[in-house]
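# just the structure for this:
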Amino acid sequence: MSIERISTHLLDTGVGRPAGGVPVVLERIASDGSGARAGHGVTDDDGRVGALNPTNLEPGEYRLIFDTANYFASVHGQVFYPRITVDVRLPDGRPHFHIPVLASTFSYTTYLGS
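The predicted model follows:
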């Protein structure tokens, strides 16, 4: 079964609201650790990208890269994490993966959403 959709959500816990306008790149990770672009998007006003991938994907290892530098600079006046990178191994048998990130100036966490 192929993966039909990978979505994400970026919430700024430092100000208690979604982080809009953040570019996100999805990469497929090769066995040597290199990444090949598999999709991209920009978080909307609700901090969401509904579908990072334009076509179905095979199960495997992927990387989400959130380019947070401009967002943190404009909202918090400082940047500690210019990028947030999340590596995941997506198994077969599930058509949709939602990978939210909760972030603030000096911390972030992620989980498998629904």
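
# CA only for contacts and neighbour counts going forward, please
OK.

# show me what contacts Leu90?
Applying CA atoms under 8 Å, 6 or more residues apart in numbering to Leu90 gives the contacts 59-62, 97.

# and for comparison, fold this next one:
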Amino acid sequence: MGRLTTHVLDTVHGCPAAGMAVRLYRLDGDRADLLKSVTLNADGRADEPLLQGEAFVSGRYRLVFAVAAYFRQRGVALPDTPFLDEVPLEFGIPDAGQHYHVPLLASPWAYSTYRGS
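Below is the predicted model of the structure:
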């Protein structure tokens, strides 16, 4: 059975982004329904899959990563209006029978993502 997972790596400090807040939404047209809010553990991961079982269905989703809040918490000096505040990633799940892993590599000024394994 499929599942959705994520993790975040802090590219400034070269470590997992422990303590970063992440929200997951299911998208339906212009509507975004909040499904889950988590705080990442010491390994920069959610303690359990974000979605699995019957809750994991095909469709459009959005993960929102609280990047600026995380880096401020780590003591990084950011302007009042940071370059990156929250990073939204929108993606599709075409086959709910597969594992979808959505990692984020982040700094206050850049990020990248990919479909992980």
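
# what about the contacts of Leu90 of the first structure, which are in strands?
Judged by DSSP state E, those include 60-62, 97 as members of strands.

# list only buried entries from these.
Buried members of these, scored by 16 or more other CA atoms under 10 Å, are 61-62, 97.

# re the thing from before, can you redo the ones in strands among the contacts of Leu90 of the first structure as TSV with distance to Ala30 of the first structure?
Output for these, formatted as TSV (distance: CA to CA, whole Å):
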residue	distance to Ala30 of the first structure
Gly60	9
Glu61	8
Tyr62	9
Phe97	19
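
# relative to Gln98 of the second structure, how far out is Phe56 of the second structure?
According to CA to CA, to the nearest Å, Phe56 of the second structure stands 10 Å off from Gln98 of the second structure.

# higher neighbour count, the two?
Remark: of Phe56 of the second structure and Gln98, Phe56 carries more neighbours, 19 against 13, as counted by other CA atoms under 10 Å.

# quick one: the more buried one and Arg3 touch, right?
Yes - assessed by CA atoms under 8 Å, Phe56 of the second structure is found in contact with Arg3 at 6.4 Å.

# and for the two, which residues touch both?
With CA under 8 Å, 6+ apart as the test, Phe56 of the second structure and Arg3 both reach Ala96.

# got the contact list for the counterpart of Leu27 of the second structure in the first structure?
By TM-score structural alignment, Leu27 of the second structure lines up with Ile29 in the first structure. With contact set as CA under 8 Å, 6+ apart, Ile29 of the first structure has these partners: 35-36, 60-63.

# lovely, talk soon.
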